[in-house]
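1. okay, here's the prediction I keep looking at, along with the sequence it came from:
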Amino acid sequence: MSGPLRDDFREILRLVRPDARVLDVGCGEGELLELLTREKNVDGQGLELSSDGVGACLARGLAVVQGDADRDLDHFPTKAFDYAILSKTLQQVRDPKHVLSELLRIAERAVVSVPNFGHWRVRMALITTGRMPETKALPEPWWSTPNIHLCTLRDFTSLCADLDLRIDACVSLAPGKPPRIIDAARPIENWRAETALFLLSRRAEPEAVPASKPAGDLFG
């Protein structure tokens, strides 16, 4: 990989355990998948919509299939992976709720990073210019951005609660600054975090309570 390592890639590399089964959804040209394969010896597979991205992954010797996260995650078997990764892509899908739910069906854990539309610079840009903001985390103008479902940290944590997902860890990321471990549910972080990366899992099912004995057997 040429050039500096992306902040979110560095954190994902730290979170994923060695030899894990990994699905990288929206894997682009395969930079992250190649990194995880080299550094963590993962059994990795990519899912990528663009034919150019698929071609680049194949040229790197990576396992990849061409597909759309909104439709094609449904075809993966349940618990086929240890981790499903969706890096700065959730806001680009048509049905974020379905995609997030599917990630935690096909994998034990999901690693998801999202730009925070509640960041103070975004709020200030809206107040002072009255126009859709452009920031380092959201660099494209409104008419050409691939983002169709922008959210705040509060929106994202609420969606996780709706889906009964557990936030196992969260870090705030900003260009040129070290990652910062945060509690994403705190209101102040909805102002401070420019981009957040989450490690998610499904809440454990409650243990079954043994059936009560028939009345006649209570003292037997």
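-> In hand now; what should we look at?

2. only C-alpha atoms from now on, for both contacts and neighbour counts.
-> Fine.

3. all strands of the chain, in order?
-> Along the chain, the stretches classed as strands by DSSP state E are 21-25, 43-48, 64-66, 81-87, 107-115, 165-173, 180-181, 195-202.

4. for the third one, packing partners?
-> This means strand 64-66. Packing partners of strand 64-66 (3 or more C-alpha pairs under 8 Å, 6 or more residues apart in numbering; DSSP states H and E): strand 43-48, helix 51-59.

5. please work out which of those is packed deepest.
-> Greatest average neighbour count among the helices and strands packed on strand 64-66 goes to strand 43-48 (a mean of 22), per mean count of other C-alpha atoms under 10 Å.

6. tell me which residues are up against that one.
-> In this structure, residues lying in contact with strand 43-48 by C-alpha atoms under 8 Å, 6 or more residues apart in numbering are 19-28, 30, 33, 36-37, 54, 62-69.

7. one more time with 7 Å
-> Applying C-alpha atoms under 7 Å, 6 or more residues apart in numbering, the contact partners of strand 43-48 are 19-28, 33, 37, 54, 63-68.

8. are any of the residues you listed buried, and which?
-> 20-28, 33, 37, 54, 63-64, 66-67 (16 or more other C-alpha atoms under 10 Å).

9. out of those residues, flag the one nearest to I148.
-> Closest approach between the buried ones among the contacts of strand 43-48 and I148, by C-alpha to C-alpha: G26, at 15.3 Å.

10. contacts only, for the closest one.
-> Shown in contact with G26 (C-alpha under 7 Å, 6+ apart): 47-49, 86, 89.

11. tabulate those residues (TSV), appending distance to P187.
-> Putting these into TSV (distance: C-alpha to C-alpha, whole Å) gives the following:
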residue	distance to P187
L47	34
E48	34
L49	35
L86	24
T89	24
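
12. farthest-apart pair in the residues you listed, please.
-> The most distant members of the contacts of G26, if one measures by C-alpha to C-alpha, are L49 and L86, lying 13.2 Å apart.

13. putting a second one here so we can go through both:
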Amino acid sequence: MTLRPDLAIIAANVATGSRILDVGCGDGALMAALRDERGCDARGLEIDPANVAAAVARGLSVIQGDADTDLADYPDGGFDYAILSQTLQTTMRPDWVLDQLLRIGARAFVSFPNFAHWRVRASLLWGGRMPVTRLLPVAWYATPNIHHVTIDDFRALVAERGLTVEGQWFLAGDKRRSALAANFAAEHAVFLLRK
């Protein structure tokens, strides 16, 4: 199975045999890869009932729930990794969700689309409209994205929270980019964090 590029980065950097909570797990593609290829005990939380059904059909342990409210129900330190992939910008309180991820897991992977990418900037500057791109494929009024986060915004939140960045990866299209000018050149970011 071929994973989305950000998920492939996460899968390649999770320790074998780890306990995983994938928050906003979608159809469970990452969880299945971690279970089958890394021997991980992967659990999931997903808001969309169709995705929950698809993940359960893969034999995965996924419950329907909302990151904005249900993370509070998980015990401290219950997982080695908490994963939040392309979900941070859809939450009501991204700062609270980040705190919960690192309360629940020893480490957290967080990936998100970078709203400071040059194409987004150009669309706003020259067209005066919110962009529609491959990673942001729907119009502003139909998007689940309620917080338009940039790489530099996320770095500032991480610093404000006193968190340690153990790894960071940047993507333009499906290719990796260097950290140099990532806020301008990367469409997508993946961070590995710990307290």
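-> Received, thanks. Quantities reported herein were computed from a predicted structural model and do not represent experimental measurements.

14. could I get the TM-score for this pair?
-> The TM-score (TM-score structural alignment, normalised by the length of structure 2) is 0.96; 195 aligned residues with a C-alpha RMSD of 1.2 Å.

15. which non-adjacent residue is nearest the most centrally placed residue in structure 2?
-> With distances taken as C-alpha atoms, centre = their mean, the residue of structure 2 nearest its centroid is S85 (1.9 Å). Among residues not flanking S85 of structure 2 along the chain, S111 sits closest, at 4.7 Å (C-alpha to C-alpha, 6 or more residues apart in numbering).

16. look up how far G127 of structure 2 lies from that neighbour.
-> 27 Å (C-alpha to C-alpha, to the nearest Å).

17. and those two? Which one has more around it.
-> S111 (24 against 10; other C-alpha atoms under 10 Å).

18. what does that one correspond to in structure 1?
-> Using TM-score structural alignment, the partner of S111 of structure 2 in structure 1 is S113.

19. which residues touch that match?
-> By C-alpha under 7 Å, 6+ apart, the contact list for S113 of structure 1 reads 86-88, 196-198.

20. so for the aligned residue in structure 1 for I10 of structure 2, what's the nearest residue that isn't a sequence neighbour?
-> Alignment note (TM-score structural alignment): I10 of structure 2 maps to I12 of structure 1. Closest residue to I12 of structure 1 apart from its sequence neighbours, by C-alpha to C-alpha, 6+ apart: V111 at 7.3 Å.

21. how deep is the residue mapped onto T164 of structure 2 from structure 1 tucked in, by neighbour count?
-> Structural correspondence for T164 of structure 2 with respect to structure 1 (TM-score structural alignment): R166. Neighbourhood size, R166 of structure 1 [other C-alpha under 10 Å]: 17.

22. R166 of structure 1 against L159, yeah?
-> No. The pair R166 of structure 1 / L159 is not scored as a contact, 10.9 Å apart, by C-alpha atoms under 7 Å.

23. measure the aligned partner of D43 of structure 1 in structure 2 to D27 of structure 2 for me?
-> Aligned by TM-score structural alignment, D43 of structure 1 pairs with D41 of structure 2. Look at D41 of structure 2 and D27 of structure 2: by C-alpha to C-alpha, they are 16 Å apart.

24. A12 of structure 2 too?
-> From A12 of structure 2 to D27 of structure 2 the distance is 19 Å (C-alpha to C-alpha).

25. how close does N41 of structure 1 sit to D19 of structure 1?
-> In this view, N41 of structure 1 and D19 of structure 1 are 5 Å apart by C-alpha to C-alpha.

26. do P179 of structure 1 as well
-> Distance, P179 of structure 1 to D19 of structure 1, using C-alpha to C-alpha: 25 Å.

27. would you confirm that A56 of structure 1 contacts E31?
-> No. In this structure, A56 of structure 1 is not within contact of E31 by C-alpha under 7 Å, at 9.5 Å.

28. now for P5 of structure 2: which residues touch it?
-> D174.

29. same thing with W120 of structure 1?
-> Taking C-alpha under 7 Å, 6+ apart, we find W120 of structure 1 in contact with 191-192.

30. run the last query once more with 6 Å
-> Contacts for W120 of structure 1 (C-alpha atoms under 6 Å, 6 or more residues apart in numbering) come out as W191.

31. what do you get for A156 of structure 2?
-> Taking C-alpha under 6 Å, 6+ apart as the definition of contact, A156 of structure 2 has no neighbours.

32. recalculate using a threshold of 10 Å.
-> 150, 162 (C-alpha atoms under 10 Å, 6 or more residues apart in numbering).

33. and T152 of structure 1, how far from R166 of structure 1?
-> 18 Å.

34. then R123 of structure 1?
-> From R123 of structure 1 to R166 of structure 1 the distance is 28 Å (C-alpha to C-alpha).

35. thought the residue nearest to I12 of structure 1 was touching L103?
-> Yes. The criterion here is C-alpha atoms under 10 Å, and V111 of structure 1 meets it with L103 at 9.1 Å.

36. now the common contact residues for the two.
-> 83-86, 200-201.

37. which one of those is nearest to D95 of structure 1?
-> L86 (13.7 Å).

38. how many other residues sit next to that closest one?
-> Neighbour count for L86 of structure 1, taken as other C-alpha under 10 Å: 23.
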